[in-house]
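Undergrad: Have a look; sequence and predicted model below, questions after that.
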Amino acid sequence: MESTLSRTALAAFAPVVWGSTYVVTTELLPAGHPLFAGLLRALPAGLVALAFTRTLPSGAWWWRAAVLGVLNIGLFFPFLFIAAERLPGGVAATLGAAQPLVVALLAVGVLKESPSAWRFAWGVVGVVGVGLVVLGPAAGFDLVGVLAGLGGAATMALGVTLTKKWGRPAGASPTAFAGWQLTAGGLFLVPVTFVFEGAPPAIGLTALAGYVWLGGVGGLLAYVLWFRAITTLPVTSVSVLGLLSPMVAAVLGVVVLGQTLGPVQLTGFALALAAIVASQRPAPVLARGVLQ
């Protein structure tokens, strides 16, 4: 039987891959088309998953899949790409790092879990750590970008929580489950994209490579593993793994864009890693009555 450690490691693959989104968006994709980027990341991957699994929702899962698809994909992707285009990567990443805190609150209200000061506190530590890693003196705060970053954190947090609440229906594989949501989110984005952005941009080989990476690896493969993890692991523990995304983005900034990391950034890395590890473990036994 698969261990919790191996399931956690597979779940971590998704935010690690998502950490490449900022570099791919700014360096490979045509500027000014965040909705189109979200559409191409979602719909082709969803249709491939449906064709491969040949499994469709039934009963209440038609509307549940639609709701989850809009929250996890249809709304989240545009918010993500708008924030990536309008904000420095550090600001966008720090706003997104607030998602585990929102999930911790929703777990109490939606999942009826007992409040966990332990995990909430480590979530705060994680946000601080990410901020130290990626925020710099030149960080800018475009209002639309900030609202998009906060909107993305909120919609995905709600989507993650509802995914945990509803689970995955019997007879639906993780690939089918991800395909339903990617397809629903992609279909939601079709009219929205053409209303707000008009005709799609010209796509050269560089942009094509970027879209294939975001849709194939960062879309289908990552979401299959991500949704599988949500249904089998504690939702607050899974959500904290999302802190890996801005950390990977910072590393790619060093490797690809020639950026540097100083003592402050390295301290932030240590704090964020500590938050990720601590959030995968239960509260200490002696303090459990207070911290859970």
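TA: Cool, the structure landed. Numbering: from 1, shown residues only.

Undergrad: Every contact and neighbour count from this point should use C-alpha atoms.
TA: Fine.

Undergrad: Gly140: neighbour count?
TA: The number of residues packed near Gly140 is 17, by other CA atoms under 10 Å.

Undergrad: could you say what helices and strands the helix or strand in which Thr231 is found packs with?
TA: According to DSSP states H and E, Thr231 maps onto helix 222-232. Counting contacts by 3 or more CA pairs under 8 Å, 6 or more residues apart in numbering; DSSP states H and E, helix 222-232 is packed against helix 4-18, helix 143-166, helix 174-197.

Undergrad: Which among those is found nearest to Val24?
TA: helix 4-18 (10.0 Å; CA to CA).

Undergrad: circling back to that earlier point, how about the helices and strands packed on helix 222-232 in TSV, adding distance to Pro246?
TA: Conversion of those to TSV gives the following (distance: least, CA to CA, whole Å):
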stretch	distance to Pro246
helix 4-18	9
helix 143-166	13
helix 174-197	23
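
Undergrad: Could you export the ones you listed to JSON lines, including columns for distance to Ile82 and mean neighbour count?
TA: JSON lines is the format used below for the helices and strands packed on helix 222-232 (distance: least, CA to CA, whole Å; neighbours: other CA atoms under 10 Å):
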{"stretch": "helix 4-18", "distance to Ile82": "15", "mean neighbour count": "19"}
{"stretch": "helix 143-166", "distance to Ile82": "6", "mean neighbour count": "22"}
{"stretch": "helix 174-197", "distance to Ile82": "12", "mean neighbour count": "22"}
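
Undergrad: Got another one to weigh against that:
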Amino acid sequence: MKTNLVPWLLAVVAPVVWGSTYFVTQKWLPGADPVWLAAVRVGIPALFMVWLVPVQVWQKFGLRLLLMSLLNITLFSGLLFYSISVLPGGVAATLVATLPLQVILLRLVTGQGAELAHLIAAVGGVVGVGMLLWRADAALSPLGIAAALSAAFVMAAGVLMASRYSSDIKPLQLTAAQISLGGLCLLVFAGLSGHPFPEVTQEGVIAMLWMGPIGMGVAYWAWFRAMAFVPVHKLAFLGLLNPVVAVLGGVIIMGEVLSTGQISGMAIILGCILGAQLVGSRQAGTKSAA
């Protein structure tokens, strides 16, 4: 029983760490260019992780790893940081929280099926995140909205692809390969963009080290390691912990105060996450045992 809990605990690590991205970026990296922010965040761990991938893995799975890296790392990181830079953090997080819903819709489109309870929980999760975070008083950037929704879409596609085509690649190698390729692509794009490298304070350097080696290396390894054991449609729901952590971080670090509506939204999110894990658990357990 204890052993079965390990993948779920690993699955929780990733969204908890990723949830810190919002308040860490806005507090210690305000105004930083999103292109370079994404490039440096991925590039730092890429320098260390590229050596963890054997040559034969590149030779055998190179194209597959490149496609997964573009979806899970390069496009997702670039779109996420762009949306954070032009939208209020709460709005960006709410739109990115459509990830579980988009995973379910993609499963339906590809003929994999989905339970109605999961669809309801996904919609409820977005509503809960909206209640928790949405505080938009000004006009919203259409490009920012499109970027946030696209970030959720490419991540949904990447998660589904990884769950289907990565069973024969070790989780650490899978993580290292994707981050290495993603970091290279982002650094090249940032260099060609013509944007000047942002000035970063000492606190900003520490923030980048947190979001890079920990937020990318450790968190992504935990995510892909858990994917081997946790059904992908249930794993996606754990991503809803991301905005919950973001808000709690704002309360603890930035002295923000939760309203009654935000507390209600948090309760809805946690209820949807728990409900999504419980729905079909007996059937999944039977298939896993078989």
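TA: Sure thing, it's come through. Everything numeric here is computed off the predicted structure, so don't read it as measured data.

Undergrad: So for Val91 of the first structure, which of the helices and strands packed on helix 222-232 of the first structure sits nearest?
TA: helix 143-166 (8.0 Å).

Undergrad: The closest one vs the second structure, mean deviation?
TA: When the second structure is superposed, helix 143-166 of the first structure averages 0.8 Å from its matched positions, counting by mean CA distance after the TM-score superposition for the first structure.

Undergrad: pretty sure Glu85 of the first structure contacts Val24?
TA: No. Assessed by CA atoms under 8 Å, Glu85 of the first structure is found out of contact with Val24, at 11.2 Å.

Undergrad: tell me, the helix holding Thr231 of the first structure lands on which residues of the second structure?
TA: Across the second structure, the stretch matching helix 222-232 of the first structure (TM-score structural alignment) is residues 219-229.

Undergrad: what do you get for stretch 175-192 of the first structure?
TA: By TM-score structural alignment, stretch 175-192 of the first structure lines up with residues 172-189 in the second structure.

Undergrad: how big's the offset between the matching stretch and the first structure?
TA: For stretch 172-189 of the second structure, the mean deviation from the first structure after alignment is 1.1 Å (mean CA distance after the TM-score superposition for the first structure).

Undergrad: Figure out the length between the terminal residues of stretch 22-42 of the second structure.
TA: 16 Å (CA to CA, to the nearest Å).

Undergrad: which outside residues touch it?
TA: 73, 77-78, 81-82, 84-85, 89, 179-180, 182-183, 186-187, 189-190, 195, 197-200, 203-204, 207-209, 211-213, 216, 246, 249-250 (CA atoms under 8 Å, 6 or more residues apart in numbering).

Undergrad: Buried among the residues you listed? Need that as a selection in PyMOL.
TA: Of these, the buried ones can be selected in PyMOL as follows, counting by 16 or more other CA atoms under 10 Å:
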select buried, resi 73+77+78+81+82+84+85+89+179+180+182+183+186+187+189+190+204+207+208+209+211+212+213+216+246+249+250
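
Undergrad: Inside helices: which ones of the contacts of stretch 22-42 of the second structure?
TA: Secondary structure assignment by DSSP state H places 77-78, 81-82, 84-85, 89, 179-180, 182-183, 186-187, 189-190, 203-204, 207-209, 246, 249-250 of those in helices.

Undergrad: What about the nearest residue to Leu162 of the first structure once chain neighbours are set aside, how many residues nearby?
TA: Leaving aside its sequence neighbours, Leu162 of the first structure sits nearest to Leu68 (CA to CA, 6 or more residues apart in numbering; 7.4 Å). By other CA under 10 Å, the residues close to Leu68 of the first structure number 27.

Undergrad: my read: Leu68 of the first structure touches Gln181, true?
TA: Yes. Assessed by CA under 8 Å, Leu68 of the first structure is found in contact with Gln181 at 6.2 Å.

Undergrad: hang on, the earlier thing: show me what contacts the residue nearest to Leu162 of the first structure?
TA: By CA under 8 Å, 6+ apart, the neighbours of Leu68 of the first structure are Gly159, Leu162, Thr163, Gln181.

Undergrad: Starting from Gly89 of the first structure, give me the distance back to it.
TA: Remark: distance between Leu68 of the first structure and Gly89 of the first structure (CA to CA) = 26 Å.
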